[in-house]
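below: sequence and its predicted model.
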Amino acid sequence: MIAETVCSAVSAAGLGIAAITAYRKRFLAATRLAAYSLVPVGLVMTGVVGWLADTAFSMKAWAGFGVLGVAWLLFMISRAVERRSGGTRKERKAAKAAQREAVAPAASAPSLGQGARPAAQPAAKPKAAAPKEDFSDIEAILKKHGI
C-alpha cells in the first residue's frame, strides 16, 4: 500500500516537471520526462511493485539472493584462477600452432599453367645500392645534449 502511494507521488511529480519543461519549449526533454514518470504507475498497475514488496520481506527470497551471490562469487574466482594459470592461453597457443602446421610452410603459389600469364619478363638489373644515410647531424644533436 505504501509502495503504491510512493510510486503514484513520484509519477505525479515527474509529470509536473515534464509540464514545466514543455512550457519552457523543451518538448523532447519533456517527452522523455513524461515517459520516465509514467513507469512507476505502470509498475503499480501490473502488480510488479506488490510482488517486489512481498519479495523484499521474504526470507526465502533473501536466501535465494544469497545463493545467487555465492554462485557469482565462485564463477568470478574460477575465472581469475583460470586467467592466472593460463589454462585457456595454452589451448589457444596449441590451436594457433595446429593452424599454422595445417598449411605447408614451403608450399608455392599454385600454377596457372603456361597460357594463363604472359611470358615472364627477364630479370631487371639490380638497382644501385642506396646511399648510406648520414646521421651526423643527429649525432651532433645528441652529443650537444649529452646523450
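On my side now, so go ahead. Residues are numbered from 1 along each chain as shown.

please make it C-alpha for all contacts and neighbour counts, starting now.
OK.

the strands in this structure, which residues?
For the chain, strands defined by DSSP state E do not occur.

ok, longest helix in it?
Longest among the helix segments of the chain by residue count, using DSSP state H, is helix 59-85.

for that one, packing partners?
Helix 59-85 is packed against helix 48-56, with contacts defined by 3 or more Cα pairs under 8 Å, 6 or more residues apart in numbering; DSSP states H and E.

and the contacts of the helix it packs on?
For helix 48-56, the external contacting residues (Cα atoms under 8 Å, 6 or more residues apart in numbering) are Ala3, Glu4, Leu43, Val44, Ala61, Trp62.

now the second one: closest residue in space, sequence neighbours ignored.
Spatially, and ignoring its direct neighbours in sequence, Glu4 is nearest to Val44 (6.0 Å; Cα to Cα, 6 or more residues apart in numbering).

what number of residues lie near the one you found?
As a burial measure, Val44 scores 18 neighbours (other Cα atoms under 10 Å).

that one and Met1, how far apart?
When distance is defined by Cα to Cα, to the nearest Å, Val44 is 10 Å away from Met1.

of the contacts of helix 48-56, select the buried ones using a ChimeraX command.
The buried subset of the contacts of helix 48-56, as determined by 16 or more other Cα atoms under 10 Å, is captured in ChimeraX by this line:
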select :4,44
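
how about the contacts made by Leu38?
Contacts of Leu38 were listed using Cα under 8 Å, 6+ apart, and they are Ser11, Leu15.

and the comparison structure, right after this:
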Amino acid sequence: MLAETICSAVSAAGLGIAAITAYRKKFLSAARIAAYSLVPLGLVMTGAVEWLVDTAFSPVAWAGFGVLGVAWLLFMSTRAVERRRAGREVAAGGAGQRAVAPAASAPSRAVTSKPKAAQPAGEDFSDIEAILKKHGI
C-alpha cells in the first residue's frame, strides 16, 4: 500500500513538472517528462509494484535468486574449464585435428614457389605476368 502511494505521488509530481515545462513552451521536454511520470502510475495499475514488493520481502524469493546465482556460477565455471582444455589441446597439437564435418578434409596449404637459384630473388615476375594476361593487359 505504501509503495503504491509513493508511485502515485511521484507520477503526480512528474505531471506537475511537465505542466510547468509546457507552460514555458518547451513541449518536447514536457511530453518526455509526462511519459516518464506515467510509468510508475502504470506499474501501480498493472499490479507490478505489488508483485515487486511481495518478492522483495519474501525469503523464498531471495533463496530462489541464490539458487539461480549458484546455477550461473556453475555454468560459467564449466565453460571456463572447457575453454582451458580446448586451449591445451591446440597448444599440444592435439591427437588429431577435429573436422567440422565427419567427411571434411584437412585444409590445403598454398605452396609458394621459391625463386630459382639462377635468377635473383627480385626478378620472378611470372605470377604477375599470369595475372596481367588473365585480365588482358
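Yes, it's here. Since this is a predicted model, take the numbers as computed values, not measurements.

quick one: TM-score?
Both chains were compared after superposition, and using TM-score structural alignment, normalised by the length of the second structure their TM-score is 0.60; 105 aligned residues with a Cα RMSD of 3.3 Å.

ok, back up a step: what about the longest helix of the first structure, how far off from the second structure?
Overlaying the second structure shows helix 59-85 of the first structure at a mean distance of 1.5 Å from the equivalent residues (mean Cα distance after the TM-score superposition for the first structure).

between helix 48-56 and that helix, find me the angle.
In terms of direction (axes from the mean of the first three to the mean of the last three Cα atoms, to 10 degrees), helix 59-85 of the first structure departs from helix 48-56 by 80 degrees.

now do the helices in the first structure.
Using DSSP H, helices in the first structure cover 2-23, 27-46, 48-56, 59-85, 87-102, 136-144.

which one of the ones you listed lies nearest to Ala129 of the first structure?
Ala129 of the first structure lies closest to helix 136-144 among these, at 20.1 Å (Cα to Cα).

rewinding a little: how about TSV for the helices of the first structure, with distance to Ala129 of the first structure added?
Rendered in TSV, the data for those read as follows (distance: least, Cα to Cα, whole Å):
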stretch	distance to Ala129 of the first structure
helix 2-23	75
helix 27-46	69
helix 48-56	81
helix 59-85	50
helix 87-102	36
helix 136-144	20
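
didn't the residue nearest to Glu4 of the first structure look like it was pressed against Ile2?
No - counting by Cα atoms under 8 Å, Val44 of the first structure sits too far from Ile2 to count as a contact (11.1 Å).

contact partners for Ala106 of the second structure?
Counting by Cα under 8 Å, 6+ apart, Ala106 of the second structure touches Gln97, Ala99.

go again using 10 Å as the cut-off
With contact set as Cα atoms under 10 Å, 6 or more residues apart in numbering, Ala106 of the second structure has these partners: Gln97, Arg98, Ala99, Val100.

out of those, which is nearest to Val10 of the second structure?
Val100 (57.8 Å).

please give me every residue in contact with Ala95 of the first structure.
The contact partners of Ala95 of the first structure, by Cα under 10 Å, 6+ apart, come to Arg89, Glu101.

if you set the cut-off to 8 Å instead, what comes out?
Counting by Cα under 8 Å, 6+ apart, there are no residues that Ala95 of the first structure touches.

try Ser11 of the first structure
Ser11 of the first structure makes contact with Ser37, Leu38, Val39, Pro40, Val41 under the criterion Cα under 8 Å, 6+ apart.

gap between Ser37 of the first structure and Ala53 of the first structure?
Per Cα to Cα, Ser37 of the first structure is found 20 Å from Ala53 of the first structure.

could you do Glu4 of the first structure as well?
Counting by Cα to Cα, the gap from Glu4 of the first structure to Ala53 of the first structure is 10 Å.

go on, Glu82 of the first structure?
Distance from Glu82 of the first structure to Ala53 of the first structure, counting by Cα to Cα: 40 Å.

equivalent analysis for Arg79 of the first structure, please.
In terms of Cα to Cα, Arg79 of the first structure sits 35 Å off from Ala53 of the first structure.

same check, this time on Leu142 of the first structure
Counting by Cα to Cα, the gap from Leu142 of the first structure to Ala53 of the first structure is 73 Å.
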